[in-house]
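Participant: quick one, fold the following:
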Amino acid sequence: MTPPFAAPCRPLVLTFAGSDPSGGAGLQADLMAISSIGCHPLSVTTALTVQDTVGVVGIMPVESEWVEDQARALLEDMPVAAFKIGLLGSIDNVVVIAGILADYPGIPLVLDPVLASGRGDELADKEMIAGLRDLLLPLTTILTPNTFEVRRLSAADDDDQAGDPSLGECAQRLLLLGCEYVLVTGTHANTARVVNSLYGQPGGLLRSDTWDRLPGSYHGSGCTLASALAAHLARGWSVDESVCAAQEYTWQSLAAGFRPGMGQYIPDRFFQWRHYDGTPDG
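Facilitator: I've put the predicted structure just below:
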């Protein structure tokens, strides 16, 4: 029975990610960011982690059969408007998720290639990286690697002999593997300001946005950006509009960040509600 004053359904965003008990990154970060932008988050847990604001202590992948069952149950019940992928946990999960997403080719997919924690803890091996390249990139609307991730994902056997490729060359390699857009984030680069660059076919560099570099180190900035992108795409925004709005939202979340533990700062994904009354912009 429909409640007499039921609100219309919000756009649904399904995120595949690992659980972060600290609430700084992973599944918990995705849920907060997607909700804050006015969408309803659906979630598939791909891994359980032991971590805090300092780093990752351990990771236990969820069995791929459970990952598939979680996703299929949701997708058979509700119309998803966008997908977001974060930490996958195992090559088996990469294979299963690629098979699921192949059944929904018209729905935008934002892929955040989580290869390591902010401290440098390894979260993806060579087999998983190969799986990302071969199985998920051809299904991806927007890939959101940082400068470390874009080089690792696009690495070729002869790179050492030819010299390090530019970030633009790395992005072009990934575009040739099938993804539509690559947004390279500059948070890990040694630059005075953060430069985020969007690449796409056939023109290469489409836009470049510069942001003030905030002091401190943040836990979950990449999850926040990718989830914000997926939420805006789910609301029907264009890729260019979504990229612009997601960057603004992420920067504001970081600027309002707080340090609850002994490690990194955590973005405040609900900064809007603490600064003024009303609905979130974008």
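Participant: all contacts plus neighbour counts: C-alpha atoms, from now on.
Facilitator: Fine.
Participant: can you tell me how far the nearest residue to Gly261 once chain neighbours are set aside is from Ala255?
Facilitator: Spatial nearest neighbour of Gly261, chain neighbours left out: Thr53 (6.2 Å); criterion: Cα to Cα, 6 or more residues apart in numbering. Separation of Thr53 from Ala255 (Cα to Cα, to the nearest Å): 17 Å.
Participant: another sequence for comparison is provided below:
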Amino acid sequence: MPPSSEAPESPPAVMFLNAADPSGAAGLSADQAVCAAVGCHALPVTTSIWVCDTAEVFDIVEIDADSVVEQARAVLQDVELAAWKVGFLGNVEVVSAVAELLADYAQLPLVTYVGNLQALEESQVEEYIKAMQELVLPQTRVLCGNVTALSQFLFPEVEREQPPTPDVLMQQAQSMGVQYLLVSGVLVPENHVENVLLSPRRQLLRERFEMFDAGFSGAGDTLSAAVASLLGTGAKLDQAVHEALEFLDQSLDFAYRPGMGNLVPDRFFWAQTGPEGEGDSISPVGLQ
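Facilitator: Take a look at the predicted model:
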């Protein structure tokens, strides 16, 4: 049957510029799953391809910068965008091309995620970080990452025994044009971690969770994708981050191991049946 002329209103569309992850753990795989789970429509743009498993990235297949931008612009001419997220862009040329694209839609909330850059060669890491700092961070509303990754990204030339405090990270991020910073994985006593949302003036949110004694692939992409998607629904920043953190915590609670590597967050934990198998489902964060 043809679609009804009175079809439901489309959900908010969120564009993700990230690497394709064939293991299904991180990158665009995580972005699309999270976006769907919180009720948005994902627009995935492939910026590079990881050769990886659920434990590590072995190699990166680069994609031409023009091809990345052509993917995005073709969709942007057709679908109205509510928000977007930048993940791993692959190389300096793609960073530059994506930055020009972002500048054409400066009114939209941009979430930038800083992950592990270990698959890049040392010389590439330095150039990549510099390009991101100069071209993408000034356009970023929310910069996300765990405290270790952010420390290496914001202070690449400084070696520390301990990572800087979230406030110090925020000061550095602000100097590069970032409006807000979400720092995850800050170790605190009694086997807990804290996640802190900051503005240049103050801490806006601080939430503590029990530490998981396990390794995960895709946790950071899960959190940042949730923030971007929830901002796309029109949620205020502090509420979006609160719900995204709850979403991540429950995704990790229900994590599974599809291979021999790390655990993968279950972004559809809310669709699981109750403990008695009676079909009682858990409501997804943000959709109660």
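Participant: on that earlier part again, neighbour count for Thr53 and Ala255 of structure 1, which is higher?
Facilitator: Legend: neighbour count by other Cα atoms under 10 Å for Thr53 of structure 1 and Ala255, higher for Thr53 (24 against 17).
Participant: that one looks like it's in a helix, true?
Facilitator: No: counting by DSSP: H, G, I helix; E, B strand; the rest coil, Thr53 of structure 1 is not found in a helix; it is coil.
Participant: isn't it right up against Gly220?
Facilitator: No: Thr53 of structure 1 lies out of contact with Gly220 (Cα atoms under 8 Å); the separation is 9.7 Å.
Participant: overlap in contacts, these two.
Facilitator: Residues touching both Thr53 of structure 1 and Gly220 (Cα atoms under 8 Å, 6 or more residues apart in numbering): Gly24.
Participant: how about Ala17 of structure 1, secondary structure?
Facilitator: strand.
Participant: count the neighbours of the equivalent of it over in structure 2 for me.
Facilitator: Correspondence of Ala17 of structure 1 to structure 2, assessed by TM-score structural alignment: Asn18. Look at Asn18 of structure 2: counted by other Cα under 10 Å, it has 26 neighbours.
Participant: following the longest helix anywhere in structure 1, which helix or strand shows up next?
Facilitator: Counting by DSSP state H, the longest helix found in structure 1 is helix 239-255. Per DSSP states H and E, the first helix or strand lying C-terminal to helix 239-255 of structure 1 is helix 271-275.
Participant: roughly how far out does that following helix sit from the chain middle?
Facilitator: 23 Å (Cα atoms, centre = their mean, to the nearest Å).
Participant: can you name the residues in contact with it?
Facilitator: By Cα under 8 Å, 6+ apart, helix 271-275 of structure 1 touches Gln252, Ser253, Ala256, Thr279, Pro280.
Participant: mind listing what Ala244 of structure 2 touches?
Facilitator: So Ala244 of structure 2 contacts Leu223, Ser224, Ala226, Val227, Leu230, Val285 (Cα under 8 Å, 6+ apart).
Participant: map it onto structure 1.
Facilitator: Alignment note (TM-score structural alignment): Ala244 of structure 2 maps to Ala246 of structure 1.
Participant: ok, now how distant is that match from Ile266 of structure 1?
Facilitator: 17 Å.
Participant: how close does the nearest residue to Arg259 of structure 1 once chain neighbours are set aside get to Asp157 of structure 1?
Facilitator: With sequence-adjacent residues excluded and distances taken as Cα to Cα, 6+ apart, Arg259 of structure 1 is closest to Tyr265, at 4.4 Å. Taking Cα to Cα as the measure, Tyr265 of structure 1 falls 37 Å from Asp157 of structure 1.
Participant: which ones are touching the spatially closest residue to Ala13 of structure 2 that is not a sequence neighbour?
Facilitator: Spatial nearest neighbour of Ala13 of structure 2, chain neighbours left out: His41 (4.6 Å); criterion: Cα to Cα, 6+ apart. For His41 of structure 2, the contact set (Cα under 8 Å, 6+ apart) comprises Pro11, Pro12, Ala13, Val14, Cys35.
Participant: could you look up the SS state of the fourth one?
Facilitator: Read that as Val14 of structure 2. strand.
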